[in-house]
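Peer 1: what's the 3D shape of this:
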Amino acid sequence: MQITKTLIVSAMLAASAASFAHGEKEHAKGAVPMKMEQKEWGIGGHSNAVKRTVEIRMTDNMRFTPDLVEVKQGETIRFVHVNGGKVMHEFVLGTKKELDEHAALMKKFPNMEHDEPYMAHVGAGKKGEIVWNFNKVGEFDFACLLPGHYEAGMVGKIKVVAK
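Peer 2: Take a look at the predicted model:
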């Protein structure tokens, strides 16, 4: 009986881990409609509302360029993420607290899959993008939360100023 329970629990955990698989797979934007949820740092934007495009380069030296972006409150930005490296990188918007919590979760579940409008997962040599509306004033963060990348300093800031 104990072996059966152990096998069932193991199978459930394996299935759960598989559903969070990250791997080298890029997320299919638009395949399933993303929920647009208000966050402290804004809300997912619509392509037809984009005011400007900001290219963010990612490299294997664990840096973003630029690592500071200033936007005006209410501005909708298209971020184009260019991964010039040989490994997967990601761009996740949030508060420092949210990013710290997510990074800790990524350490426990390094293959975790997630697809939120404030995240882009970009394979080596590929491009990705997100569209985000910064409807709240403040300083927010972005980071690559893949294990080891965040700790190596792959972070940046978004400064949202009043109109």
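Peer 1: From now on I want contacts and neighbour counts done on CA atoms only, so please keep to that.
Peer 2: Will do.
Peer 1: all helices for the chain, in order.
Peer 2: Under the criterion DSSP state H, the chain contains helices at 2-19, 96-108.
Peer 1: For the ones you listed, give me CSV that also has mean neighbour count.
Peer 2: Below are the helices of the chain laid out as CSV (neighbours: other CA atoms under 10 Å):
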stretch, mean neighbour count
helix 2-19, 12
helix 96-108, 15
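Peer 1: Please enumerate the strands of this protein.
Peer 2: 43-44, 52-59, 63-65, 68-72, 75-83, 89-94, 119-122, 127-134, 138-143, 155-161 (DSSP state E).
Peer 1: Summarise which helices and strands the fifth one is packed against.
Peer 2: Using 3 or more CA pairs under 8 Å, 6 or more residues apart in numbering; DSSP states H and E as the contact definition, the elements that strand 75-83 packs against are strand 52-59, strand 119-122, strand 127-134.
Peer 1: one step back: of all the strands of the chain, which lies closest to A11?
Peer 2: strand 119-122 (27.4 Å; CA to CA).
Peer 1: who's in contact with the closest one?
Peer 2: With CA atoms under 8 Å, 6 or more residues apart in numbering as the test, strand 119-122 has contacts from 26-27, 81-83, 88-93, 128-130.
Peer 1: how about a cut-off of 10 Å?
Peer 2: Here strand 119-122 makes contact (CA atoms under 10 Å, 6 or more residues apart in numbering) with 22, 24-29, 58, 79-85, 87-94, 113-115, 127-131, 142-144, 146.
Peer 1: next up, for comparison:
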Amino acid sequence: MRRVMFLLAVPVLVVLAACGSSDEPSSTAGPDDARVIELEMRDVAFAPTQVDVRAGEKVRFVFRNTGQVTHDAFIGDQAAQDEHEKEMRGGHGDHGKGSDAVSVKPGNTAELTQTFDRPAQILIGCHQPGHYTGGMKVTVNVA
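Peer 2: Next up, the predicted model:
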């Protein structure tokens, strides 16, 4: 009887071992081979405020709004940020599907994926009224 139980237990243990987990953090690459960078949206600040990426790197930004109000995230250089700020002030704050921007309600998350083709300094800014001018931005250093 013991031998039968042992023979039955071995395959079960092998399967369980194959399904085991580890306390080590998972890879920063997502299912699409994009590097994942998580950004927290606070009341009028992002955390972290600076990230470094490599030219040619595909990055998936995951925005988690822990603040009390809706935030947005727009990816672009300084000229694009200035233009987007004007659009938002003019009441054209809709971020269509496929744009370089998302709006995130409190307690929610959203994602943007971007490939950085060449070295540059790119910004991610929140253009809700007063947020960008109040310093709610992330500097993305592409080297």
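Peer 1: Quick check: TM-score for this pair?
Peer 2: The TM-score (TM-score structural alignment, normalised by the length of the second structure) is 0.73; 113 aligned residues with a CA RMSD of 1.6 Å.
Peer 1: picking that back up, TSV please, covering the helices of the first structure and showing distance to M62 of the first structure.
Peer 2: Listed next are the helices of the first structure as TSV, based on distance: least, CA to CA, whole Å:
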stretch	distance to M62 of the first structure
helix 2-19	26
helix 96-108	15
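Peer 1: what do we get in the second structure for I43 of the first structure?
Peer 2: When the second structure is aligned by TM-score structural alignment, I43 of the first structure is left unaligned.
Peer 1: R42 of the second structure - nearest residue in space that isn't next to it in sequence?
Peer 2: Spatial nearest neighbour of R42 of the second structure, excluding adjacent residues (CA to CA, 6 or more residues apart in numbering): G67 at 4.4 Å.
Peer 1: Give the aligned equivalent of that neighbour in the first structure.
Peer 2: Using TM-score structural alignment, G67 of the second structure lines up with G85 in the first structure.
Peer 1: Same check on H95 of the second structure?
Peer 2: Match for H95 of the second structure (TM-score structural alignment): H114.
Peer 1: surely its match meets S19?
Peer 2: Yes - between H114 of the first structure and S19 a contact is recorded at 9.5 Å, counting by CA atoms under 10 Å.
Peer 1: ok so, going back, select, out of the strands of the first structure, the one closest to T6 of the first structure.
Peer 2: Here strand 119-122 is closest among the strands of the first structure (CA to CA), at 34.1 Å.
Peer 1: quick one: the closest one to the second structure mean distance?
Peer 2: When the second structure is superposed, strand 119-122 of the first structure averages 1.2 Å from its matched positions, counting by mean CA distance after the TM-score superposition for the first structure.
Peer 1: tell me which residues in the helix ranked longest in the second structure are buried?
Peer 2: With secondary structure taken from DSSP H, the second structure has its longest helix at helix 2-18. For helix 2-18 of the second structure, a neighbour-count test (16 or more other CA atoms under 10 Å) marks nothing as buried.
Peer 1: just so I know, which of the strands of the first structure lies nearest L7 of the first structure?
Peer 2: Using CA to CA, the nearest of the strands of the first structure to L7 of the first structure is strand 119-122, at 32.9 Å.
Peer 1: Identify the residue of the first structure aligned to D77 of the second structure.
Peer 2: Mapped onto the first structure by TM-score structural alignment, D77 of the second structure lines up with T95.
Peer 1: Look up how far L68 of the first structure lies from that match.
Peer 2: Noted for T95 of the first structure: a distance of 14 Å to L68 of the first structure, by CA to CA, to the nearest Å.
Peer 1: Between the two, tell me which one has more neighbours.
Peer 2: Per other CA atoms under 10 Å, whichever of T95 of the first structure and L68 has more neighbours is T95, with 19 against 14.
Peer 1: Isn't the more buried one up against V155?
Peer 2: No - counting by CA under 10 Å, V155 is not a contact partner of T95 of the first structure; they are 11.5 Å apart.
Peer 1: Now for the two: what residues contact both?
Peer 2: Common neighbours of T95 of the first structure and V155 (CA under 10 Å, 6+ apart) are D141, F142.
Peer 1: For burial, what's the neighbour tally of the residue nearest to R42 of the second structure?
Peer 2: The burial count for G67 of the second structure: 18, using other CA under 10 Å.
Peer 1: Then H149 of the first structure?
Peer 2: For H149 of the first structure, the count of nearby residues is 19 (other CA under 10 Å).
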